[in-house]
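**Q** okay, sequence plus prediction incoming.
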Amino acid sequence: MRRASGGATPPMPTAAEALRAALPWLRAAGIADPARDARRLLAHAMAIAPDRLTLALPRPLSAAEAAAFEAALAARGQRQPVSQITGSRAFWGRSFRVTRDTLDPRPETETLVAEALSAPFVRLLDLGTGTGCILLSCLAERPHATGVGIDASAAALAVARENAALLGLSDRADLRLGDWFAGLEGRFDLIVSNPPYIAAAELPALAPEVRDWEPMLALSPGGDGLAAYRAIAAGVQAHLAPGGRLLLEIGATQADAVLALLAAAGFSDMRVLPDLDGRDRVVAARNPC
């Protein structure tokens, strides 16, 4: 950093200088896309929208902004996800609050939302709602629908309730603490879930951002990763309306196993939907009863 003559306090770096200095540091920390992450973290430190950062690059950082950027970079160097550092993640065109108590909403899950919105529904159930991103995205697009979101984590539900309030959906989203279908009454014409599905043997290979920072309760049920699908298959018929739809996010190698569980539960009209990368992502089924 340049030092002014006469021992004066050196000038603060411009945003552009701080951004350039951050790139090799993040690269050395093993960050896959240091330029993208540095821009998002700098915008967060400057309390501006990421798409406004370019306009702000010429100006010097304030001391508070520089300290905030340094803290954010340190956290990212520990492989904390950017969404947890900034506290939010974009999903289906909206911003969702994210904490260490919730899964980070991922673009792949938008495959499920797109399929949910491909046909009408009035009453929706989201099992393992987390941030509420699936439930709330669907309700926001269907103003006459209502929904119930279930989660076994009280901390995750607090985040989902905050997101519902921020999106103006608290009156249509009933968020409950629970274990799958326990204590749930009535039938729904759409049931969705992105349950924990990572097998125990797959956990060591996960990226540190996932393995070390996201809640294990939402990542993996242990064993072969299919426990949640077994629980859903066992209870779904009692809560899915005749002709109602079931949509389940799956791991890329789990389609056959999940299809077999649903076939044993009485489903016959089933499809496997790919995500944008062509990997199996969602199993869709319709209740024949």
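**A** Thanks, I have it.

**Q** CA only for contacts and neighbour counts going forward, please
**A** Fine.

**Q** for Gly87, see how far away the most centrally placed residue in the chain is.
**A** Centroid-nearest residue in the chain, with C-alpha atoms, centre = their mean: Pro105, separated by 1.3 Å. Relative to Gly87, Pro105 is positioned 12 Å away (C-alpha to C-alpha, to the nearest Å).

**Q** tell me which residues of the lengthiest strand in the chain are tucked away?
**A** Once the chain is assigned using DSSP state E, the strand that runs over the most residues is strand 240-249. If you call a residue buried by 16 or more other C-alpha atoms under 10 Å, then strand 240-249 has these buried ones: 240-241, 244-249.

**Q** stretch 233-241 too?
**A** Residues 233, 236-237, 239-241 are the ones in stretch 233-241 that count as buried (16+ other C-alpha under 10 Å).

**Q** another one to put next to it:
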Amino acid sequence: MSSKDGLTLGDLYRGLREQFAAAGVPEPEVSARRIAAEASGTSAAEVALAPQTPMTVRMVAHADAMATRRVAGEPLQYVLGSWGFRMLDLAVDSRALIPRPETEVVAGTAIDWLNGRARHRHPAGLNAADLGTGCGAIALSIANEVPDARVFATDSSAHALALAAANLAGLGSAASRVSLHQGNWFEALAGVQDPHADGRAAGPLRGRLDLVVSNPPYVADGEVLAPDIDDWEPHEALYAGPDGLSALRAIIGDARGWLAPGGLLVLELGATQAPAATAMAIARGYEDVRIECDLAGTDRVLVASRPHAEPDELELSAAVEWLRAGGFVVAPTDTLCGVMARYADTEAVARVCEAKERPRTEPMPILVSGLAQADELVELSPAARVLAEQHWPGGLTLVAKRRGGADPLHGRETLGVRAPALGWLRWLIDDVGPVTGTSANRHGLPTPADASEAAALLAARQGETKAPGQVIRGRAAGETASTVVDVTGDKPVILRAGAVPAVALEFPEIPTETGT
């Protein structure tokens, strides 16, 4: 219909609204208003404010074409070809996920933190990585709103990166601080050098990121999504394995080594994934782990930091390899200097007993990265799990029934487990598995606070000329020894007083499910 036939913008809007309502399109008024505005070259507000604006044949044809696509179920954002995200208007299509309000909260959390950190930054500037960038919404927003940030945007999809590149072309001068990299998560950044090396020592980007942010896939395989999502948006950006956690697990695991000390991890989560993601972050040795809500009040954003003060990463890497090879390591812990060997390696544990001159029949505590590792070793009642959730990581050792029967070395049916407070130690344990948590001394004698000194004394007692195994240098924090609690019965029994006061160790009431 041409403009001489008297069709106005108001008529077009009303006709589209009726068409969409009849076809069962969700929120028909929104789709009608946005399509009418796009077809007429006006704004959504003008559809209501200037309904008498005459329409041309071309405008009506454009509206009809978009309406056909919308009635067929195509998302409104793809039909329009662009969508607003924070301060940007981004090109969007089926090559990448639609930018949503939840992700604006994620971007805002990252941007606010970067702008706060920028006041105390290294003069060379800030490094941020946006993993799985899609159309580039988060990466471009950071570059646009954080003037000193250099942003590395990655995606495994060449098609998504092409869309991000199109959006980058319209960013203006800030685009010079964004680079696009194809590959799976951090693999895309392998070999990338720190661009701020002129202001500090040259080197690879790994270990120098101030921020890692991502809206990764987090839908479980087989989960039923709305047709306008499942039929149109790219599945590789939606689905993440049987439990929906595979991408989160990979990013949380690897980001720890890519972040600089004090760097921040910000991840978008599924509505029910906050407990699992929090546990993974704590087990991986992050600190200040918290969950933030989206605008609807849903737990949506994981925020976690890499600790500032940690041992040398080369020492940590050497310790991991040595433990995997069956050796043992002397290291400072949150209590005393300890001797660590992989608990799964019975021969390595036996060598720890020999080094300490400790009877093999005497059980030693086992350090775990968190509840997931503890569950592999011992049986914890629901009430005991609550105690662990309340006091781990920290000074609480739980003595529980060992899975798989008696311990092969000390022969007892129970095992004491603890998640240490030090983030780097949980990181190491998360890599190699549970380790012994016994003191680095001859059995029953005082333990030096310095790890190198403790290792040297162990060596001297065995007639060696150098420290045994590997040493992670540093001094133990010297905090109060852990409280040891037997949780095999109906009530907790304190076997040794320590860091956690007795008043905090009552079993909580756990509601039982009853039939109707």
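**A** Looks like it came in fine. Model, not experiment: these values are computed from the prediction.

**Q** overlay them and tell me the TM-score.
**A** TM-score for the superposed chains, counting by TM-score structural alignment, normalised by the length of structure 1: 0.92, backed by 281 aligned residues with a C-alpha RMSD of 1.9 Å.

**Q** contact partners for the aligned residue in structure 2 for the residue nearest to the centre of structure 1?
**A** Taking TM-score structural alignment, Pro105 of structure 1 has Pro99 as its aligned residue in structure 2. Contacts for Pro99 of structure 2 (C-alpha atoms under 8 Å, 6 or more residues apart in numbering) come out as 83, 85, 137.

**Q** quick one: map the last one onto structure 1.
**A** Yep, that's Ala137 of structure 2 we're talking about. Aligned partner of Ala137 of structure 2 by TM-score structural alignment: Cys133.

**Q** just the buried residues of stretch 233-241 of structure 1 now: which is nearest Gln254 of structure 1?
**A** Taking C-alpha to C-alpha as the measure, Gln254 of structure 1 lies nearest Ala233 of these, at 14.3 Å.

**Q** contacting residues for the closest one?
**A** Neighbours of Ala233 of structure 1 in contact, by C-alpha under 8 Å, 6+ apart: 261-262, 265.

**Q** quick one: the strands in structure 1?
**A** Using DSSP E, the strands of structure 1 run over 88-91, 94-97, 123-127, 146-151, 173-177, 188-193, 240-249, 269-274, 280-286.

**Q** let's have these in CSV, adding distance to Gly223 of structure 1.
**A** As requested, the strands of structure 1 are exported to CSV (distance: least, C-alpha to C-alpha, whole Å):
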stretch, distance to Gly223 of structure 1
strand 88-91, 30
strand 94-97, 30
strand 123-127, 20
strand 146-151, 21
strand 173-177, 24
strand 188-193, 19
strand 240-249, 18
strand 269-274, 23
strand 280-286, 20
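
**Q** which one of those strands lies nearest to Ala72 of structure 1?
**A** Closest among these, using C-alpha to C-alpha: strand 88-91, at 13.8 Å.

**Q** mean deviation of the closest one from structure 2?
**A** Following the fit onto structure 2, the mean deviation recorded for strand 88-91 of structure 1 is 0.7 Å by mean C-alpha distance after the TM-score superposition for structure 1.

**Q** tell me the helices and strands packed up against that strand.
**A** strand 94-97 (3 or more C-alpha pairs under 8 Å, 6 or more residues apart in numbering; DSSP states H and E).

**Q** quick one: the strand it packs on to structure 2 mean distance?
**A** Mean for strand 94-97 of structure 1 is 1.0 Å (mean C-alpha distance after the TM-score superposition for structure 1).

**Q** residues in contact with that strand?
**A** Contacts for strand 94-97 of structure 1 (C-alpha under 8 Å, 6+ apart): 87-90, 131, 133, 137, 159, 162-163.

**Q** if we go to 7 Å?
**A** 87-90, 133, 159, 163 (C-alpha atoms under 7 Å, 6 or more residues apart in numbering).

**Q** the stretch 101-250 of structure 1: helices as residue ranges?
**A** Counting by DSSP state H, counting those that start in this stretch, the stretch 101-250 of structure 1 has helices at residues 110-116, 133-141, 154-166, 208-211, 216-219, 227-235.

**Q** so which elements touch the second one?
**A** Under the contact definition 3 or more C-alpha pairs under 7 Å, 6 or more residues apart in numbering; DSSP states H and E, helix 133-141 of structure 1 sits against strand 146-151.

**Q** superposed on structure 2, what's the mean shift for the strand it packs on?
**A** Averaged out, strand 146-151 of structure 1 is 0.4 Å away (mean C-alpha distance after the TM-score superposition for structure 1).

**Q** trace Ala156 of structure 1 over to structure 2, please.
**A** Mapped onto structure 2 by TM-score structural alignment, Ala156 of structure 1 lines up with Ala160.

**Q** if I look at its match, how far off is Val79 of structure 2?
**A** 17 Å.

**Q** do the same with Glu38 of structure 2
**A** 10 Å.

**Q** of those two, which one has the most company?
**A** Val79 (22 against 19; other C-alpha atoms under 10 Å).

**Q** any idea which of the helices of the stretch 101-250 of structure 1 is most buried?
**A** helix 133-141 (a mean of 23; mean count of other C-alpha atoms under 10 Å).

**Q** pull the distance from that helix to the chain's centre.
**A** Put simply, helix 133-141 of structure 1 sits 13 Å off its chain's centre (C-alpha atoms, centre = their mean, to the nearest Å).

**Q** how far apart are that helix and its match in structure 2?
**A** Taken over the aligned residues, the distance from helix 133-141 of structure 1 to structure 2 averages 0.9 Å (mean C-alpha distance after the TM-score superposition for structure 1).

**Q** touching that helix from outside, list them.
**A** The contact list for helix 133-141 of structure 1 (C-alpha under 7 Å, 6+ apart) reads 92, 96, 105, 113, 117, 126, 145-147, 149, 164.

**Q** switch the cut-off to 8 Å
**A** 91-92, 94, 96, 105, 109, 112-113, 116-117, 124-126, 129, 145-149, 160, 164, 167, 169, 172-173.

**Q** and these, which are buried?
**A** Buried among the contacts of helix 133-141 of structure 1 by 16+ other C-alpha under 10 Å: 91-92, 96, 105, 109, 112-113, 116, 124-126, 129, 145-149, 160, 164, 169, 172-173.

**Q** just give me the closest of the buried residues of stretch 233-241 of structure 1 to Leu206 of structure 1.
**A** Ala233 (27.0 Å).

**Q** which residue in structure 2 lines up with Tyr45 of structure 1?
**A** Quick fix: residue 45 of structure 1 reads Ala, not Tyr. Per TM-score structural alignment, the equivalent position to Ala45 of structure 1 in structure 2 is Ala39.

**Q** that should have said Ile232 of structure 1, apologies.
**A** Using TM-score structural alignment, Ile232 of structure 1 pairs with Ile251 in structure 2.
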